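K.L.:
Fold the following.
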Amino acid sequence: MKKHNLLLLFLLTCIYASAQKNAGRPLEPLSDHYKELQALPATPNPARAWMDTVRYPATEYSGSIVYLLVKPHYLTDAQVKALSESVKFPANSSDQVRKELDYMLDLQSKRTDEQVKRVTFLGDIGYWPSVNQVPTHVQYQQNLKDLFFEGRELMGEAINAGNFPKVSKLLQGVMQDMRIMEFTIKYKLLRARPYHLEPKLQPLMKINSPSFASGHTLWAFLQAFTWSEVIPEKRKDFVALAEEIRRSREIMGIHYPSDNEASRQLSHRMLQYYLNNPAFQRDLREAVAEWNVVSPTLVRR
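P.N.:
Sure thing, here's the model as predicted:
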C-alpha cells in the first residue's frame, strides 16, 4: 500500500510538472476587429469634445461598490493597485471610440433571434463571492453552478463543485480577486456605457455599474487561463469560449470592444502574478492532482 501511494504521488507530480511547461504562455495576439480598432487614434477629438464630459451616472451605481472594501485572495493590495493602473480606455471623443460605436450599431442591425437568446443566456452567468458566504442564500446553488460554467460548458454537467472541491477552491479564490479588480477599475474610471454616448444603441439590458473594464470578459478569460493551468491541452477550447463571452457583450450593446480587450489583457497579467504566488501554486497543485484522479470517470469525451 505504501509503495502504491508513493507511486501515485510520483505520477501526479510528473503530471503536474508536465502541465507547468505550458504555464505562463504568452497572451494570444490581437485579432479581428480588436486589432483594427486599436490601430485608430485613442486621443480626444475636439470635434466631439462633448463626449469627454460624459461619465457613468452616479444615480445608477449598485451595491457592487462594496467590493472595494474586500481583501484580495491571491493578489496583494499593491498588485491590485498596479494592475488597476495598467489599463485605460480611449477618450470618449476619439476616432477609436466612434468606430467602436459604429461597429456596435452594425452588430445591432444584424442581431438574430438565435444570437439574442445565446447572448442573453451568457449575460445571466456570474459568480458572486458574497453569495458563496451564505449557504442558505436562495442563489447559493446557482452561484456555485455558475462558478463552473466554463468547465461544464466544455465537458458536461459532472464538472461541478461537488465532484471537484479542490478545483472549486482555486476558482473561488480567483473569482474573489476578479470582482475586486473589476470594481476597483470601474469605480476609479467611471466610464460611461456605450448607450450613454450613442442614443441609437438599443442594449438588450442596462448595467448598474460603469463600463470599463468588462467584468464578464475578465472572469471569462481569467477562468479560461486558470482552467488551462489545470488542463493545458484544452487551452484553445477555453480561450474560444472566453472569446464568445466577450463578443456577446458587444452584441448586447453594453460593452465597447476596448472594454473587452483591456479585460483580456488584465486577466493575463493577473495570471502572471498568480504563477509566482505560493498559495496559488499550492492550490493549483491540489486542483491538478484532484482533476487527474477524478476526471477520467466523469469527463465527457
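
K.L.:
Every contact and neighbour count from this point should use C-alpha atoms.
P.N.:
Will do.

K.L.:
State the distance from Ser267 to Asp102.
P.N.:
27 Å (C-alpha to C-alpha, to the nearest Å).

K.L.:
Let me fix that, I meant to ask about Glu85.
P.N.:
With C-alpha to C-alpha as the criterion, Glu85 and Asp102 are 28 Å apart.

K.L.:
likewise Asp77?
P.N.:
38 Å.

K.L.:
likewise Ala287?
P.N.:
44 Å.

K.L.:
Between those two, point out the one with more neighbours.
P.N.:
Using other C-alpha atoms under 10 Å as the criterion, Ala287 and Asp102 rank with Ala287 on top: 24 against 15.

K.L.:
pretty sure that one contacts Leu171?
P.N.:
No: using C-alpha atoms under 8 Å, Ala287 is not in contact with Leu171, being 9.6 Å away.

K.L.:
which stretches of the stretch 1-150 of the chain form helices?
P.N.:
Under the criterion DSSP state H, counting those that start in this stretch, helices of the stretch 1-150 of the chain are mapped to 2-19, 32-38, 77-84, 95-109, 113-123, 129-132, 140-147, 149-155.

K.L.:
what does the longest one contact?
P.N.:
For helix 2-19, the external contacting residues (C-alpha atoms under 8 Å, 6 or more residues apart in numbering) are Glu229, Val230, Ile231, Pro232, Arg285, Val288, Ala289, Asn292.

K.L.:
For Lys145, state which of these is nearest.
P.N.:
Val230 (18.5 Å; C-alpha to C-alpha).

K.L.:
burial of that closest one, as a residue count?
P.N.:
With other C-alpha under 10 Å as criterion, Val230 counts 24.

K.L.:
try Gln202
P.N.:
16.

K.L.:
Quick check: the gap between it and Phe121.
P.N.:
18 Å.

K.L.:
Would you do the same for the sequence below? I want to compare the two.
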Amino acid sequence: MYFIRKLGGLALLCWCAAGWAQGSATETDSWIYLEPTQIDSTRFLGPPPDAAATRREIDAMLLMQEQRTPEQARQAAQDHEQSVFRFADVMGNKFQRDRLPLTTRLFDTLHETGNAMEKQGKKKWRRVRPPVFDTRIRPVARYSASGSYPSGHATFSFLAAIVLADMVPEKSERIFTRAREFGEHRVMGGVHYPSDIAAGQRLATLIAVLIQQNPAFQQDYAAARAELRAALELQ
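P.N.:
The predicted structure follows:
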C-alpha cells in the first residue's frame, strides 16, 4: 500500500516492538484494530514540551486568538466532529454515511482504535488544556476534560487521511491538506497546543503502520475501498 511503502522503516521498528495485532472487542463492545496492550505508544511520541516551551506555545496561540475571524471560529467549532465524512468537502457529494456502510464501518473502527491508543499518552502525562494553563485563552471549540497530549482529533484526522488517501490516491493531496486543517482548527479553537497536534500526527502514523498486518483491517479495508471507489465512479 502507498503509505506502507513510504513508512517501511518505521513499520519494521514498530513491528519488532509490537507484533501484529488482531481486531478484538473492547470493554465497550466496540471493535478495534490494535489493542493498547500490544504496544506502548508513548515510547514513540516522547513527552510533551516543558513549561517554558508551553508558555511559548500559549503566546503564539494568544496572537492567533487575537487575529481569529468569526469564520475561522465557526470552522473550528464545526470540526469538533470526529467523522471521516467531514472530508466530504474534498470527496464530493456522494461521500455520505448512508450510502457507504462498509466505509462507515472501517472508519468508525479506526476512530475507536485511535481513541484507545491516544489514552496512553493522555493518562501518562495529563497535560492540562490551554484554557486551564492560561485563562486568557478563550476557546471556541468544545473539548473534554481529558489530557491535552496527544490530540485525539489530530490522531483521528491524520489516521483517516492516511487510509482515505490510500483508497483514493487521486485526491490524496487535498485529503492531507484537509487533515492539517482539522489540527489547525483545534489550535485556532483554543483547545490544543501545536505540539499536541504534532503528537497526534505521529501517533496516527504509528497506528497506520501497525494495523497493516491485522487480517480484520485488511478485510475491512478491501471491502470499503471497493465500495468507495464504485460510489465515486473511480476505476
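
K.L.:
that older thread, among the contacts of helix 2-19 of the first structure, name the buried ones.
P.N.:
Neighbour-count burial (16 or more other C-alpha atoms under 10 Å) applied to the contacts of helix 2-19 of the first structure gives Glu229, Val230, Ile231, Pro232, Arg285, Val288, Ala289.

K.L.:
Pull the contacting residues for the second one.
P.N.:
Neighbouring residues of Val230 of the first structure by C-alpha under 8 Å, 6+ apart: Ala19, Leu284, Ala287, Val288, Trp291.

K.L.:
can we see that at 10 Å?
P.N.:
Neighbour list for Val230 of the first structure: 16, 19-20, 23, 167, 284-292 [criterion: C-alpha atoms under 10 Å, 6 or more residues apart in numbering].

K.L.:
Tell me the residues of the first structure aligned with the longest helix along the second structure.
P.N.:
The residue-count maximum for a helix in the second structure (DSSP state H) belongs to helix 101-125. Across the first structure, the stretch matching helix 101-125 of the second structure (TM-score structural alignment) is residues 165-189.

K.L.:
now do stretch 15-22 of the second structure
P.N.:
Going by TM-score structural alignment: stretch 15-22 of the second structure matches no residues.

K.L.:
again, but for stretch 184-197 of the second structure
P.N.:
The alignment places stretch 184-197 of the second structure over residues 247-260 of the first structure (TM-score structural alignment).

K.L.:
Show me the strands in the second structure, by range?
P.N.:
24-25, 31-32 (DSSP state E).

K.L.:
Nearest to Thr54 of the second structure among these would be which one?
P.N.:
Taking C-alpha to C-alpha, strand 31-32 is the member of those nearest to Thr54 of the second structure, at 32.7 Å.

K.L.:
Give me the residues contacting that closest one.
P.N.:
Under C-alpha under 10 Å, 6+ apart, the answer for strand 31-32 of the second structure is 21-26, 105-106, 108-116, 211, 216-217.

K.L.:
what do you get for stretch 113-131 of the first structure?
P.N.:
So stretch 113-131 of the first structure is in contact with 64, 67, 70, 112, 137-149, 171-173, 175-179, 204-205, 215-216, 219-220, 244-252, going by C-alpha under 10 Å, 6+ apart.

K.L.:
Are any of the residues you listed buried, and if so which?
P.N.:
For the contacts of stretch 113-131 of the first structure, buried by 16+ other C-alpha under 10 Å: 67, 140, 143-149, 171-173, 175-179, 215-216, 219-220, 245-252.

K.L.:
ok, now which ones touch the aligned partner of Leu154 of the first structure in the second structure?
P.N.:
Superposed on the second structure with TM-score structural alignment, Leu154 of the first structure falls opposite Val90. In this structure, Val90 of the second structure makes contact with Lys171, Ser172, Glu173, Arg174, Ile175, Phe176, Thr177, Arg178, judged by C-alpha under 10 Å, 6+ apart.

K.L.:
try 7 Å
P.N.:
Arg174, Ile175 (C-alpha atoms under 7 Å, 6 or more residues apart in numbering).

K.L.:
rewinding a little: so can I have CSV of the contacts of helix 2-19 of the first structure showing distance to Lys117 of the first structure?
P.N.:
As requested, the contacts of helix 2-19 of the first structure are arranged in CSV below (distance: C-alpha to C-alpha, whole Å):
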residue, distance to Lys117 of the first structure
Glu229, 31
Val230, 31
Ile231, 30
Pro232, 31
Arg285, 38
Val288, 34
Ala289, 37
Asn292, 35
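
K.L.:
I'd like to know which of these are part of helices.
P.N.:
Short answer: the contacts of helix 2-19 of the first structure in helices (DSSP H) are Glu229, Val230, Arg285, Val288, Ala289, Asn292.
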